[in-house]
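Asker: Predicted model, plus sequence, below.
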Amino acid sequence: MSIHEFIDREVKGNDVVVFMKGTPQFPQCGFSGQVVQILDHLGVAYKGINVLESDELRTGIKAYANWPTIPQIYVKGEFLGGCDIVREMFQAGELVPLFEEKGVPLHDRAIG
């Protein structure tokens, strides 16, 4: 399986997936940590994928969305954005309606 196929399978196979530095339990950069805090605060179940485990994955995810930074957040197979976009949407009160519109359930804790 190519890295593009792996990424595509993860993006399409999970309601919410975060390609991040580190894990949801132990983020390895401040931007990934902010995204984890926001999603956990909202009770969004998501899958975190650690791009630090593979250079191929780290470069592949940037090419997949044509987006140069990590973390990258996908909702129902669609690229949502990075940390800045998620933070701005959270502060503007736009994330919960987006998740509700996409049919993403909000719970009390996230999964790794």
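Answerer: In hand now; what should we look at?
Asker: contacts, neighbours, all on C-alpha from now
Answerer: Will do.
Asker: what's the spacing between residue 68 and residue 60?
Answerer: 10 Å (C-alpha to C-alpha, to the nearest Å).
Asker: Presented hereafter is structure B, for comparison with structure A:
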Amino acid sequence: MSDVTSRIDDIVRNKDVVLFMKGSALFPQCGFSSRAVAILDHLGVAFDTVDVLQDAEIRQGIKEYSDWPTIPQLYVKGEFVGGSDIMMEMFEAGELQQLLTERQVAKAEDRA
């Protein structure tokens, strides 16, 4: 396992919900990342973000890690969920909320 793959794996496995995105939750740097943050904020879940613009190795490595070509990428309890479009489709169908509930993801206000 390469160093960047190991770093990504550590992040994905140790965070309940993590969004690899361009920018930060407070200042997304692309519309897709902004939409992904808005969905998670609307659902009120606690989540962490990784700004791929700050680390070129992570930016390329995450695409290889998930075998998914675009960013943002959402992971829940170690499992790749998808990008912005998939998040939107799942949200509109009620599937994203169901997934987060089933995986017992903490609400934002529950996060210490």
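Answerer: Thanks, I have the structure now. In this text, all values refer to a predicted model and were calculated from it rather than measured experimentally.
Asker: one step back: which one's more surrounded, residue 68 and residue 60 of structure 1?
Answerer: Using other C-alpha atoms under 10 Å, the more surrounded residue of residue 68 of structure 1 and residue 60 is residue 60, with 18 against 13.
Asker: wait, the more buried one sits on residue 5?
Answerer: No: if you go by C-alpha atoms under 8 Å, residue 60 of structure 1 and residue 5 don't touch, sitting 10.1 Å apart.
Asker: Let's check: the centremost residue of structure 2 is which one?
Answerer: residue 19 (2.0 Å; C-alpha atoms, centre = their mean).
Asker: Give me the three-state assignment for residue 49 of structure 1.
Answerer: strand (DSSP: H, G, I helix; E, B strand; the rest coil).
Asker: That one reaches residue 16, doesn't it?
Answerer: No: between residue 49 of structure 1 and residue 16 there is no contact under C-alpha under 8 Å: 11.0 Å.
Asker: The two - which one has more neighbours?
Answerer: The neighbour count for residue 49 of structure 1 versus residue 16, taken as other C-alpha under 10 Å, is higher for residue 16 (24 against 21).
Asker: Show the contacting residues for the alignment partner in structure 2 of the more buried one.
Answerer: Alignment note (TM-score structural alignment): residue 16 of structure 1 maps to residue 17 of structure 2. Residues near residue 17 of structure 2 by C-alpha atoms under 8 Å, 6 or more residues apart in numbering: 46, 47, 48, 74, 75, 76, 77, 105.
Asker: could you redo the last one with a cut-off of 7 Å?
Answerer: 47, 48, 75, 76, 77 (C-alpha atoms under 7 Å, 6 or more residues apart in numbering).
Asker: what's the spacing between the closest residue to residue 46 of structure 2 other than its chain neighbours and residue 71 of structure 2?
Answerer: Counting by C-alpha to C-alpha, 6 or more residues apart in numbering, residue 46 of structure 2 lies nearest to residue 108, which is 3.9 Å off, once chain neighbours are set aside. As judged by C-alpha to C-alpha, residue 108 of structure 2 and residue 71 of structure 2 stand 23 Å apart.
Asker: All good on my end, thank you.
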